[in-house]
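Chemist: Sequence and predicted structure below; questions after.
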Amino acid sequence: MSFLDRIKKCNNVDDLSKFIPFVVEGARVGWIHHEFCHVLKKFDHIFEFFEKKICLSPQLLTYQERTMAIDRVVKFLAEEGWIAQRSDELYPVSTGYYATPFFEMDRSAISRFGVSAHGIHINGFVSLRNEIFMWIGRRADDKSTYPGQLDNMVAGGQPVGLSLLDNILKECAEEAAIPPDLARKAKAVGSITYQYEENNCLKPDTMFVFDLELPSDFNPINTDGEVAEFKLLPVSEVMSITANTTAFKFNCAAVNIDFFIRHGLLLPENQDYIEIQRGLHK
């Protein structure tokens, strides 16, 4: 195993032709697997079906009309087991983070429609005795996605109606009991993009990455039940776990690798260095 293996895991889409474009007002907003298309034909008043694309009906003219129509589809998909139960966390559906959204969709259905999701990932670290230590979370065993896997200190999707800063403050409070004054010190250090396929669902996602250096006497405490425990580990140990195991959630491993590069711990002498860098920005 290697760091490059972790990056390849994030970008495991080998054949995009298995998916058909999902189009709204002439713009592609997602990708739908061919084997899932027949499920949507029940809703021929909401979707239009063509040989090479599926379009949202042009009869749905407004943001609210589209959102309500898609919500009916999402309820059906949850009832029939095509997606997880609704999360009641709504994501914008658009051509990109800075574009005006066409409508919003429950988070549980986003990857089924191959819509690009965005999120924040915060590396919490401490400098002790000239060495970096990282706060690592372990996801709760009852989480619906990737239970028990290791995670970045704070991470969460970017829902409708919140700025990145507002989301940082919310997620820091919920996941690690980080007070606002401290959470505001999180530094934006870049973004990571990837294309991940799982169970005929596509995640062409973007993570906004932040570093937060914490006082040595601070201990994160989970408040929303989504994290089983936190551990403060030497960065050398985090590097070993990331490279040699699959203990980290797939995209959190990529956030770790980005941290190692930026902090001069993973160097160009590594023969995979250039390919790793490319893989962080698919």
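Modeler: Arrived safely, thanks for sending.
Chemist: use CA for all of it now, contacts and neighbours both
Modeler: Fine.
Chemist: Check the offset of stretch 111-121 from the chain's centre.
Modeler: 6 Å (CA atoms, centre = their mean, to the nearest Å).
Chemist: Same check on stretch 116-129?
Modeler: Put simply, stretch 116-129 sits 13 Å off its chain's centre (CA atoms, centre = their mean).
Chemist: buried stuff in that stretch?
Modeler: Residues 116, 117, 118, 119, 120, 121, 122, 123, 124, 125, 126 are the ones in stretch 116-129 that count as buried (16 or more other CA atoms under 10 Å).
Chemist: Quick one: residues in contact with that stretch.
Modeler: With contact meaning CA atoms under 8 Å, 6 or more residues apart in numbering, stretch 116-129 is reached by 29-30, 91, 93, 96-97, 110, 132-136, 152-158, 164, 167-168, 186, 203-216, 255-256, 259.
Chemist: Excluding chain neighbours, what is closest to the spatially most central residue of the chain?
Modeler: Most central in the chain under CA atoms, centre = their mean is residue 119, positioned 5.3 Å from the mean C-alpha point. Using CA to CA, 6 or more residues apart in numbering and skipping residues adjacent in sequence, the residue nearest residue 119 is residue 157, 4.0 Å away.
Chemist: What's the local residue count around that neighbour?
Modeler: 19 (other CA atoms under 10 Å).
Chemist: try residue 37
Modeler: By other CA under 10 Å, the residues close to residue 37 number 14.
Chemist: continuing past the helix or strand where residue 197 lies, what's the next helix or strand?
Modeler: When elements are assigned from DSSP states H and E, residue 197 belongs to strand 187-198. Sequence-wise, the next helix or strand downstream of strand 187-198 (DSSP H and E) is strand 201-213.
Chemist: What helices and strands are in contact with that next one?
Modeler: strand 27-33, strand 118-128, strand 187-198 (3 or more CA pairs under 8 Å, 6 or more residues apart in numbering; DSSP states H and E).
Chemist: out of those strands, which comes closest to residue 223?
Modeler: strand 118-128 (16.7 Å; CA to CA).
Chemist: in the stretch 1-150 of the chain, which spans are strands?
Modeler: For the stretch 1-150 of the chain, the strands defined by DSSP state E, counting those that start in this stretch cover 19-24, 27-33, 47-49, 54-56, 90-93, 103-106, 118-128, 131-139, 150-151.
Chemist: Second structure for comparison follows:
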Amino acid sequence: MQKQSKVWGGNSAAAAASLVERVKSLDRSSELKKQYTPIVIQPHVVGAAQNRLISTLLECNSTQHGGSVFFQDRIPNSRGEYVDVLRFTIDQAIVRGEEKTVDGHISNRSNEELLSCELDSLTDFLIRREIIADRHADLYPLRPLERLKDIDDERPTLALVNRNVAPYLGMDSLGVHLHCYQKEGPIIKLWLAKRAPTKSHHANMLDPNVTKEAYEEAGVPSEWIRKANPKFSDLTHDPITINTSKADGSCMKHSIYYSCDLEVPRSWRPRAVDGEVEEFLSYTMNELEHELRYGTAVRPSMVAVLVDFMIRHGQLKMGNDDEEILRKAMRNERLSLF
């Protein structure tokens, strides 16, 4: 299939030439901050809901106790200022030490299980309201968001939530990307995956090769993805961190993108195994830079991921862009709402 590139920002090349501008446009958190209310599981902030969604969330009833899953509250933050928040009704009972009852019977389930059940009720509710299409097979851990700089798995898991619901709760979004590239002298070509048209988000748009299931999705031999392989580089210690949202301002969250690079043989071709990828396209660095500056074939957040790849390999013609400013624009702290 021939590669096509639509012009970003109109027909003016000058409007799209600054990669700093383009990367910074991914983060609208300053503009959207007032449109969001923190979600609290005492004493932790776990996410944020867009204000226009709150009235809908308050209509969600629990399958455990029959009452509302959420209620609105006003509590002091760390600075002693009272802030409007959204809380789980069952969490209020847990904090007060009240008996945990389900259908009139005392429950011996953990707080994590009780909260996970509430989020399961929310999943069904959002499907009925057609806010999400269906359930995803993956469950995400709901964790505190207070730690702004440390990105790790040491934070306690408070509950489990369906992957399709997580963006509407403002939870951290994690992505791991494997950049499969081929090198011939100074020339580098990068394989990009075109998402299948059946994907619910950004269908038919381009991604770096996904590593979560590298073999299933791209046919990458598992033995290549080893730290002992000199052609494999693990860059997960330096993730890209951006506060992202949908075009309409919904689903604002802290997006964390981990990257790995893998130099593959020039004779190797990726293959779409499990249907999540329609096809793979090979880009030279000149073609990729033109797409990142002027095109719309690459899904928005992946612009930053690919710019970072080009910087690492010394392949980006900076022009008016300052590399240090660009790197900082791709590594923002989580927005604090509480």
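Modeler: Everything's here; your move. Remember, predicted model here, so these are calculated numbers, not experimental data.
Chemist: Is there a quick PyMOL command that grabs whichever of the contacts of stretch 116-129 of the first structure are buried?
Modeler: Filtering those down to the buried ones (16+ other CA under 10 Å) takes a single PyMOL command:
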select buried, resi 29+30+91+93+110+133+134+135+136+152+153+154+155+156+157+158+167+168+186+203+204+205+206+207+208+209+210+211+212+213+214+255+256+259
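Chemist: What span of the first structure is the longest helix along the second structure aligned with?
Modeler: Longest helix in the second structure, counting residues (DSSP state H): helix 111-128. Under TM-score structural alignment, helix 111-128 of the second structure corresponds to residues 62-79 of the first structure.
Chemist: which parts of that stretch are buried?
Modeler: Buried residues in stretch 62-79 of the first structure, counted by 16+ other CA under 10 Å: 66, 67, 68, 69, 70, 71, 73, 74, 77.
Chemist: Mind telling me what the residue nearest to the centre of the first structure corresponds to in the second structure?
Modeler: Checking TM-score structural alignment: residue 119 of the first structure goes with residue 175.
Chemist: Show me what the strand holding residue 197 of the first structure packs onto, helices and strands only.
Modeler: helix 3-10, strand 201-213.
Chemist: can you redo the ones you listed as a markdown table with distance to residue 48 of the first structure?
Modeler: What follows is those, written out as a markdown table (distance: least, CA to CA, whole Å):
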| stretch | distance to residue 48 of the first structure |
| --- | --- |
| helix 3-10 | 31 |
| strand 201-213 | 20 |
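Chemist: Residue 129 of the second structure: how many residues sit nearby?
Modeler: 11.
Chemist: and if you look at residue 27 of the first structure?
Modeler: Neighbourhood size, residue 27 of the first structure [other CA under 10 Å]: 13.
Chemist: Residue 192 of the first structure now?
Modeler: Residue 192 of the first structure has 20 neighbouring residues, counting by other CA under 10 Å.
Chemist: Repeat that for residue 20 of the first structure.
Modeler: Neighbour count for residue 20 of the first structure, taken as other CA under 10 Å: 21.
Chemist: Could you measure from residue 115 of the second structure over to residue 143 of the second structure?
Modeler: 12 Å (CA to CA, to the nearest Å).
Chemist: and what of residue 282 of the second structure?
Modeler: From residue 282 of the second structure to residue 143 of the second structure the distance is 38 Å (CA to CA).
Chemist: Please identify the residue in the first structure that aligns with residue 221 of the second structure.
Modeler: Here residue 221 of the second structure is matched to residue 179 in the first structure, going by TM-score structural alignment.
Chemist: which ones are touching that match?
Modeler: Counted by CA under 8 Å, 6+ apart, residue 179 of the first structure has contacts 169, 172, 173.
Chemist: quick revisit: can you tell me which of the helices and strands packed on strand 187-198 of the first structure is nearest to residue 270 of the first structure?
Modeler: Per CA to CA, nearest to residue 270 of the first structure of those: helix 3-10, 9.8 Å.
Chemist: Start and end of stretch 127-142 of the second structure, how far apart?
Modeler: 20 Å.
Chemist: How about stretch 157-168 of the second structure?
Modeler: 18 Å.
Chemist: Go through that stretch and flag the buried ones.
Modeler: 158, 159, 160, 161, 162, 163, 164, 165, 166, 167, 168.
Chemist: re earlier: in TSV: the buried residues of stretch 116-129 of the first structure, plus distance to residue 264 of the first structure.
Modeler: Putting those into TSV (distance: CA to CA, whole Å) gives the following:
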residue	distance to residue 264 of the first structure
116	30
117	29
118	27
119	25
120	22
121	20
122	18
123	15
124	17
125	15
126	16
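Chemist: Of those residues, which is the nearest to residue 23 of the first structure?
Modeler: The closest of those, once distances to residue 23 of the first structure are taken by CA to CA, is residue 116, at 13.1 Å.
Chemist: could you measure that closest one against residue 75 of the first structure, distance?
Modeler: Distance, residue 116 of the first structure to residue 75 of the first structure, by CA to CA: 20 Å.
Chemist: Need the contact partners of stretch 246-260 of the first structure.
Modeler: Here stretch 246-260 of the first structure has contacts from 3, 6-7, 9-10, 121, 123, 146, 149-152, 192, 209, 238-239, 241-242, 266, 280, using CA under 8 Å, 6+ apart.
Chemist: just stretch 56-71 of the first structure next, same as before
Modeler: Contacts for stretch 56-71 of the first structure (CA under 8 Å, 6+ apart): 22-25, 45-48, 102-106.
Chemist: And the residues you listed, which is closest to residue 272 of the first structure?
Modeler: residue 22 (34.8 Å).
Chemist: quick one: contacts for the closest one?
Modeler: Contacts of residue 22 of the first structure by CA under 8 Å, 6+ apart are 28, 29, 30, 31, 32, 53, 54, 55, 56, 113.
Chemist: Please check those and keep the buried ones.
Modeler: 28, 29, 30, 31, 32, 54, 55, 56, 113.
Chemist: Tell me the counterpart of the fourth one in the second structure.
Modeler: It refers to residue 31 of the first structure. In the second structure, residue 31 of the first structure lands on residue 48 (TM-score structural alignment).
Chemist: Tell me how many other residues crowd the nearest residue to its match once chain neighbours are set aside.
Modeler: Excluding the flanking residues, the one nearest residue 48 of the second structure by CA to CA, 6+ apart is residue 38, at 4.2 Å. Neighbour count of residue 38 of the second structure, defined by other CA under 10 Å: 22.
Chemist: what about residue 149 of the first structure, distance to residue 70 of the first structure?
Modeler: Per CA to CA, residue 149 of the first structure is found 31 Å from residue 70 of the first structure.
Chemist: just residue 99 of the first structure next, same as before
Modeler: The gap separating residue 99 of the first structure from residue 70 of the first structure is 19 Å, by CA to CA.
Chemist: ok, now residue 103 of the first structure?
Modeler: Residue 103 of the first structure sits 9 Å away from residue 70 of the first structure, going by CA to CA.
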